[in-house]
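> got a structure for you, letters missing:
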């Protein structure tokens, strides 16, 4: 079950990240929408409703979750860049995945949103100074601060993590 839930393993933050690593994370974030779009392009309505694991979200929910999560991520990053160590507001991801917009909006809407959002996000990160990469926010659920380097690493992982859910299901189902 662990391999189904964490197809690329769990996120493991590092003490620090090199400029080359940050460039790789930015590219991962920039490329994610295209990879998601390619992963779901030939799936039908039935397949989009299939959970990637028992008790997990269906593919449609995963795609909409990526948009919801990454909207929050860029907003949190911008808060950290413009405020002094802001305390961010967590949200209930599971409850968001059950809202009517997720159930009644075609995934191409969230994929289009991801393309635009990730372009803006990558453009922002490409231009951060070393000092800006050190800026941080406080996540109250974790009780600690996260600098922009860790945020970039985490969301590069997050995108690959959910892409792995989609690709793994397709592989297991022979789609």
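Received it, and whenever you're ready, just let me know what you need. This structure is a prediction, so every number in the text was calculated from the model and none was measured. Numbering: from 1, shown residues only.

> contacts, neighbours, all on C-alpha from now
Fine.

> Strands of this protein, start to end?
Using DSSP state E, the strands of the chain run over residues 136-139, 144-147.

> Can you say which of those is nearest to residue 27?
In terms of C-alpha to C-alpha, the element of those nearest to residue 27 is strand 144-147, at 18.6 Å.

> Could you check that closest one and say which residues are buried?
145-147 (16 or more other C-alpha atoms under 10 Å).

> same thing with stretch 110-127?
Counting neighbours by 16+ other C-alpha under 10 Å, stretch 110-127 gives 110-111, 113-115, 117-119, 121-122, 125 as buried.

> Same list (those residues) but as JSON lines, adding distance to residue 52.
Below are these laid out as JSON lines (distance: C-alpha to C-alpha, whole Å):
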{"residue": "110", "distance to residue 52": "18"}
{"residue": "111", "distance to residue 52": "18"}
{"residue": "113", "distance to residue 52": "22"}
{"residue": "114", "distance to residue 52": "20"}
{"residue": "115", "distance to residue 52": "23"}
{"residue": "117", "distance to residue 52": "25"}
{"residue": "118", "distance to residue 52": "24"}
{"residue": "119", "distance to residue 52": "27"}
{"residue": "121", "distance to residue 52": "27"}
{"residue": "122", "distance to residue 52": "28"}
{"residue": "125", "distance to residue 52": "31"}
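
> Take this one as well and set it beside the first:
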């Protein structure tokens, strides 16, 4: 398998030009159920298996789980900022450096799983109660120098869920060959 396929096992995110209600509901469902999918594939993993990587020089399983908690906390805050402010500028963060901090390398993923469960419950609640005007609200990302609608961002994070779930599954499937 090529390195690009290992890095992006579900492909890169491409937002459709037209986001239908069906697409939007599918994305919301992915965000709602992500924590239970992660729990299902990581349940009962040994410390050894949590060290397995999905690609050479990639993160190990525990770093992926901790990263998802970090990333999705940031995403939820960005959503709330966009819902309550006019095109706020969000704060990027060094996710690679965060993944190397002690909480990003901890063998105990249970707390990150708890974060994901609670966070995704709250995020899902917000998403279900947004109206069309809310979906068109934006935030500005200073790295890309672009504003993004919340409608497109929910798709990005649904993709992010699939992307990292595939990383975990790939690491387990290939039994630490990387």
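Everything's here; your move. From a predicted model like this one, the values you see are computed outputs, not experimental measurements.

> What is the burial count for residue 76 of the first structure?
Other residues near residue 76 of the first structure come to 22 when the count uses other C-alpha atoms under 10 Å.

> Show me what it lines up with in the second structure.
Under the alignment (TM-score structural alignment), residue 76 of the first structure pairs with residue 78 of the second structure.

> next one: residue 151 of the first structure
Under the alignment (TM-score structural alignment), residue 151 of the first structure pairs with residue 153 in the second structure.

> Burial check on that match, number of neighbours?
Neighbours of residue 153 of the second structure using other C-alpha under 10 Å come to 19.

> Likewise for residue 39 of the second structure?
17.

> same thing with residue 56 of the first structure?
Residue 56 of the first structure is flanked by 15 other residues according to other C-alpha under 10 Å.

> JSON lines for the strands of the first structure, including distance to residue 99 of the first structure?
Output for those, formatted as JSON lines (distance: least, C-alpha to C-alpha, whole Å):
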{"stretch": "strand 136-139", "distance to residue 99 of the first structure": "24"}
{"stretch": "strand 144-147", "distance to residue 99 of the first structure": "28"}
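
> who wins for proximity to residue 102 of the first structure among the ones you listed?
strand 136-139 (25.3 Å).

> what's the offset of the closest one from the middle of its chain?
17 Å (C-alpha atoms, centre = their mean, to the nearest Å).

> can you check stretch 100-120 of the first structure too?
Centre-to-centre, stretch 100-120 of the first structure and its host chain are 12 Å apart (C-alpha atoms, centre = their mean).

> From the buried residues of stretch 110-127 of the first structure, which land in helices?
110-111, 113-115, 117-119, 121-122, 125 (DSSP state H).

> Count the residues that sit near the alignment partner in the second structure of residue 167 of the first structure.
Residue 167 of the first structure maps onto residue 169 of the second structure when the alignment is built from TM-score structural alignment. Using other C-alpha under 10 Å, the number of residues around residue 169 of the second structure comes to 16.

> Can you tell me the closest non-neighbouring residue to residue 169 of the second structure?
Spatial nearest neighbour of residue 169 of the second structure, excluding adjacent residues (C-alpha to C-alpha, 6 or more residues apart in numbering): residue 41 at 7.1 Å.
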